[in-house]
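Undergrad: I need the structure of the sequence given here:
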Amino acid sequence: MPQIDAQTQLELEAAAFRRLQKHLMEDRTDVQNIDMMNLAGFCRNCLSRWYQEAAAERGIEMSKDEGREAFYGMTMAQWKAEFQTESTPQKDAEFRVAFDENVAKTDR
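TA: As a prediction, the model looks like this:
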């Protein structure tokens, strides 16, 4: 791996994050959060929470809704109305397990 200074590394990581955000928010709006959580253990809401937590670490107060709007580029109500589809009982059950394993245990 080439030698990369700290500022360049930070810029590359930020660029990769922005690309992931664009991919999830523009290119793959068809992929549901529940499917992401069930398969990968994280979803767009997790990313928006991590954004909010990073802001808090820097002394920036941001509500859950503000963090989501910053990541989604719109309110959750707008996102749900435009892109969210109905779930199934099976997906809901899988989600409860995935959430407990990946989110709830980190909040303790």
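Undergrad: going forward, measure contacts between C-alpha atoms and count neighbours the same way
TA: Noted.
Undergrad: right, and the helix or strand after the helix or strand harbouring residue 11?
TA: According to DSSP states H and E, residue 11 maps onto helix 6-22. Counting by DSSP H and E, the next helix or strand C-terminal to helix 6-22 is helix 33-40.
Undergrad: before we go on, could you also do this sequence so I can check it against the first one:
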Amino acid sequence: QPAPDAAPSSDNASAVAEPASADAPYGSQAPTPFSGGGAIENMSQPGCADMPGWQDAYGMGCNLYNDHGWCTASGGVGPGWREEWGAPTGDPPALEACCACGGGTRS
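TA: Predicted structure coming up:
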């Protein structure tokens, strides 16, 4: 499914047109990034909150890693991750920041 041409702004107040970059490892198949506000409890991982505002080097957040199966709850690469993308990026990496990837903050 191709990425939409517009992404919500970081404050979610208005949409900002940003074409998906073909330079990103996700290529033209990349979903549009979404920048959430504070920590949100991950519904697929009750009792866990993703790191607030976390994004990888290409602007992809925990919600996309979860929704697209880019990682596993045990901290590995998921079935949706493509080998040609290389290793997941981010500081800290998704496996520390995202509940769906085995990270996040457990309560």
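Undergrad: TM value for the aligned chains?
TA: Scored against TM-score structural alignment, normalised by the length of structure 2, the superposed chains reach a TM-score of 0.26; 54 aligned residues with a Cα RMSD of 5.1 Å.
Undergrad: related to what we said a few turns ago, residues contacting the helix holding residue 11 of structure 1, please?
TA: Helix 6-22 of structure 1 has contacts (Cα atoms under 8 Å, 6 or more residues apart in numbering) with residue 71.
Undergrad: quick one: residue 16 of structure 2 and residue 48 of structure 2, what's the gap?
TA: For residue 16 of structure 2, the distance to residue 48 of structure 2 equals 30 Å [Cα to Cα, to the nearest Å].
Undergrad: Which of those two has more residues huddled nearby?
TA: Neighbour tally, residue 16 of structure 2 and residue 48, criterion other Cα atoms under 10 Å: the higher count belongs to residue 48, 21 against 13.
Undergrad: That one reaches residue 96, doesn't it?
TA: No. Contact criterion Cα atoms under 8 Å: residue 48 of structure 2 and residue 96 do not qualify, at 12.0 Å.
Undergrad: just to revisit the earlier point, which of the residues in the helix holding residue 11 of structure 1 are buried?
TA: For helix 6-22 of structure 1, the neighbour count (16 or more other Cα atoms under 10 Å) marks residue 21 as buried.
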